[in-house]
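Engineer: Got a sequence here, can you build the structure:
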Amino acid sequence: MKLTSKEQNEALALLRELIKIPSGYFDEENIMNFTKMVAQNYNLPAKLHRYSFKPLEFEGLNLYGLIEGEGGPLIYLGGHLDTVHLASGWTKPPLGATLEEGRLYGTGALDMKAGCAAILYTLKLFLRDYPKFNGKILYHFASVEEGPYGLGTTFFIKDILKQVPDFALIAEPSSALAELDNASISLGAKGGYNYKVYLKGLSTHAATPEMGISAAEDAAKLVLELNHVETLEDPLLGKGASCVIALHSASGACSVPDEAEIEVFRHCVPGESMATIEAEIHDAIARAELKCSYTIAFREPPAQGFDGGFPPYTTDKNNPYVQRLETILKEEIGKEPAYTSSKAIGDFNLIGGVLGVPTVLYGPRGENIHSADEYVTISTYYETIHVLYEFLKKSLT
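Structural biologist: Below you'll find the model as predicted:
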């Protein structure tokens, strides 16, 4: 199904309107309300889901709709409407939706307002052509994907999702997340856990350090061990990684520091979990031969049923939905897709990792995610609409 010139113009106008609405994470209400109005104008079911996260005194919104056919599978189409906050160095208006030489510029143009607009416009066309179909389509546009915890999708799973989907396609810019230029299907992502180690020593005068226990010295020894833990390797995702991202220890004037705090981000692959990570921390502490006492603290979970992290996941490339998507790209678009994994962590870890749903990323292409002069290549935006339409047609009719 090739888009007509009129349909291309409509789809482009939708995306430009989304880009012009500021929607940095924690500030998504306006774009959620606008997108709900668009969905209703497209005759799509559209509901706002409001959730509350008390630790940050934050009230957030998700937009979703369940389109029901006759029997059949449940297909999840997802994305996020929030963006990172404005970066410096833009040479184009970051909210201007400037179109130049086939590139549409703007904050969130690629990550991932183009993917969300593609889903929305695809659903309009699909229901116009196939008002009766076999199965269900659940679309979901999340908030705070770029912020802490993936709050929008966390609370959507907790409060709204009653049936586990048979397959999930998230229209993230899969090629950019894998650092590729050509079309790609992302089959998984590493997970991640954030934790801190608190060290408690014994302060004394700096003139007699042997009388105390320096938390700073112990922290230095432990950092070396934590940055060199043995991690597992996955055939698709590669190796896990342990990275110390913060270190603090201070004592005031001329004293041995008695406290230190180390913060680590641990990227993990299947076979690694919070339990295995905690065990490796204890092993690292033993190797460092610390004199301090210590406490390990993982990030608190945002909601019941979650552990505060992002589990890793992989999807089998021989999954029939994955094979269907590959066939569409080859036959309809004339492009052999690369199979990749995401170098980033996102809401897809919650859908694919927490829920265990076979999940892929496929979306428009462009450059400069989270950077100045972010852009989406418009031809790949139209291509994504075409591919999503054919995927729904071949999966549900």
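
Engineer: C-alpha only now, for contacts and for neighbours.
Structural biologist: Fine.

Engineer: Quick check: which element contains residue 127?
Structural biologist: Using DSSP states H and E, residue 127 falls within helix 114-129.

Engineer: Only the buried residues of that helix, if you could.
Structural biologist: Residues 114-127 are the ones in helix 114-129 that count as buried (16 or more other CA atoms under 10 Å).

Engineer: Farthest pair within the residues you listed?
Structural biologist: Farthest-apart pair in the buried residues of helix 114-129 is 114 and 127; separation 20.0 Å (CA to CA).

Engineer: Mind giving me the packing neighbours of the helix holding residue 127?
Structural biologist: Here helix 114-129 touches helix 5-20, strand 74-80, helix 378-396, going by 3 or more CA pairs under 8 Å, 6 or more residues apart in numbering; DSSP states H and E.

Engineer: by contact count, what packs against the second one?
Structural biologist: Okay, so that is strand 74-80. helix 114-129, strand 136-142, strand 167-170.

Engineer: and this one, so I can compare the two:
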Amino acid sequence: MERAGPALDPTVPVLLVKVGRYPQAHSPVGVARSFGRLGVPVHAMVEDRFTPTALSRYLTRPLVAPTDGREPPERLVALIRAAARSVGRRSVAVATDDEAAVLLAEHAEELAAELLLPPVPPKLPRMLADKGELSGICLANDVPTPRALAPRDRGELLAAARDWGYPVVLKNVGSFSRLSRPAVAATTVVHDERELLAACPQAVVASVLVQEYLPAEHAEDWFTHLCCGPGGEPLVVFTGVKLRSWPPGAGITTRARAVPNPELAELAARLCRQIGYSGVADLDWRLDRRDGRYKLVDFNPRTGAQFRLFETAAGVDVVRALHLSLTGREVPRGGQLARQFGVGQVDLMSAAVTAWHERRPPRGLRPHRGTERAWLCRDDPAPALAEAVRFGGTPVLRVARRALSAASRPRPR
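Structural biologist: Predicted coordinates:
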């Protein structure tokens, strides 16, 4: 049974804002459940009326507004404004992707009549979502980060890879460019120059970031989820460790555990204070055991996919903290609960592929008490059913075959 949560203002609704097509995402479902269980109306921009989010019992109303992220900014802002006006009351906006977070920050003044927004510096979310800009922000604020470069041409790309040594990591450098002109389909590890040249023809070099690879055998994947008030002062800070991902080693979190880590929490809080970040954020870190430092890999200026892993003893998660802050209510203090998070069949695939590669039985599949599931829950079964029907079967098997093929290659040392 769901614990009682903080006293949110039920007269202030929530609007989930999204840009791009990702109907299978589970973070919007988590937001709808988090607020809906406390009696706060939730409206969501969705691709169609049969997405998992649209079918949640905790969603007050789906607002069909399909986009692909290639629309002109003024068109996207107009869609957000129309969605906000249709709610009928000024709403707390919750961004579920980087592009939405960027637009909300850069157009905050013109959206202020319809939406409650955190007072983040207008250009900051775009800079943080840009992998090249983020590297410079880290260096300027004494925050460890892997070496990274946004190359101007293939010559610079090859020079960086040769200097750092293979393998190297390739990412899409900017928030909107990953939708309009993606250089790679997702975070990609390339193991030699042949793979690098095949992955990066000259036409996409301007959209790619090359990043130093931190070897898996010498590293641990961590993250911090937080919500900051005005001036970057943290309201809640959570820390956890990634146990599995999809694809294995380089994708979305499929299994994670909440683990208190005061050192990492303070590092994330200090960065947000120094840059004045306000709102919800999801920061990905890698502990490099070779030098004992946590290195910032990504700063996502929006709600993270696994945010429901984290909750305090007072029932506060990051989106509830945002609502409390923007409606002028105090955020209750409390330590984070010991929980796990799992993403259903995708985690099963990750465990199976990892076990096949390592030639051992799958581990960590037994349910743990206190596990928060991305999809399946007793009081809201429809999203899990919709996810299984729309996205299970053949497409999943096709992706699994590709992952098994990739896993058959020797891992880099």
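
Engineer: Superposing both, give me the TM-score.
Structural biologist: The TM-score (TM-score structural alignment, normalised by the length of the first structure) is 0.26; 179 aligned residues with a CA RMSD of 7.3 Å.

Engineer: that older thread, how about the buried residues of helix 114-129 of the first structure in a markdown table, adding distance to residue 15 of the first structure?
Structural biologist: Shown next, in a markdown table, are those (distance: CA to CA, whole Å):
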| residue | distance to residue 15 of the first structure |
| --- | --- |
| 114 | 6 |
| 115 | 9 |
| 116 | 9 |
| 117 | 6 |
| 118 | 8 |
| 119 | 11 |
| 120 | 10 |
| 121 | 10 |
| 122 | 13 |
| 123 | 15 |
| 124 | 14 |
| 125 | 16 |
| 126 | 18 |
| 127 | 20 |
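
Engineer: Grab the nearest non-local neighbour of residue 389 of the first structure.
Structural biologist: residue 122 (5.6 Å; CA to CA, 6 or more residues apart in numbering).

Engineer: quick one: that neighbour and residue 391 touch, right?
Structural biologist: No: counting by CA atoms under 8 Å, residue 122 of the first structure does not reach residue 391; the two are 10.2 Å apart.

Engineer: can you give me the helices in the second structure?
Structural biologist: 27-36, 73-87, 98-106, 108-111, 124-129, 131-140, 154-164, 177-180, 193-199, 262-275, 318-326, 344-358, 382-391, 394-407 (DSSP state H).

Engineer: Would you mark the buried spots in the last one?
Structural biologist: Yep, that's helix 394-407 of the second structure we're talking about. 400, 403-404, 407.

Engineer: Run through the neighbouring helices and strands of it.
Structural biologist: Other helices and strands packing on helix 394-407 of the second structure, by 3+ CA pairs under 8 Å, 6+ apart, are helix 344-358.

Engineer: burial of residue 281 of the second structure, as a residue count?
Structural biologist: Per other CA atoms under 10 Å, the neighbour tally for residue 281 of the second structure reads 24.

Engineer: pretty sure it contacts residue 225?
Structural biologist: Yes: in this structure, residue 281 of the second structure is within contact of residue 225 by CA under 8 Å, at 5.9 Å.

Engineer: okay, the helices and strands packed on strand 74-80 of the first structure in a markdown table with distance to residue 279 of the first structure next?
Structural biologist: Formatted as a markdown table, these follow (distance: least, CA to CA, whole Å):
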| stretch | distance to residue 279 of the first structure |
| --- | --- |
| helix 114-129 | 39 |
| strand 136-142 | 34 |
| strand 167-170 | 33 |
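
Engineer: For residue 248 of the first structure, find the nearest of those.
Structural biologist: Across these, closest to residue 248 of the first structure is strand 136-142 (CA to CA), at 34.6 Å.

Engineer: Residue 371 of the second structure versus residue 241 of the second structure, what's the distance?
Structural biologist: Distance from residue 241 of the second structure to residue 371 of the second structure, counting by CA to CA, to the nearest Å: 14 Å.

Engineer: Who has more neighbours out of these two?
Structural biologist: A side-by-side neighbour count of residue 241 of the second structure and residue 371, using other CA under 10 Å, places residue 241 first with 22 against 16.

Engineer: Can you tell me the closest non-neighbouring residue to that one?
Structural biologist: That would be residue 222: by CA to CA, 6+ apart, it lies 4.3 Å from residue 241 of the second structure.

Engineer: What are the neighbouring residues in contact with the one you found?
Structural biologist: By CA atoms under 8 Å, 6 or more residues apart in numbering, the contact list for residue 222 of the second structure reads 239-242, 284-287.

Engineer: Tell me if I'm right that residue 254 of the second structure and residue 349 touch.
Structural biologist: No: with contact defined as CA under 8 Å, residue 254 of the second structure does not reach residue 349; the gap is 9.5 Å.

Engineer: Residue 399 of the second structure and residue 211 of the second structure, how far apart?
Structural biologist: To residue 211 of the second structure, residue 399 of the second structure is 25 Å away according to CA to CA.

Engineer: same question, residue 346 of the second structure
Structural biologist: Note on residue 346 of the second structure: its distance to residue 211 of the second structure, by CA to CA, is 26 Å.

Engineer: which one of those two has more residues nearby?
Structural biologist: Neighbour tally, residue 346 of the second structure and residue 211, criterion other CA under 10 Å: the higher count belongs to residue 211, 25 against 20.

Engineer: Of the helices and strands packed on helix 114-129 of the first structure, give the one that comes closest to residue 297 of the first structure.
Structural biologist: Nearest of these (CA to CA): strand 74-80, 29.3 Å.

Engineer: Which is the succeeding secondary structure element to that closest one?
Structural biologist: Past strand 74-80 of the first structure, the next helix or strand by DSSP H and E is strand 98-100.
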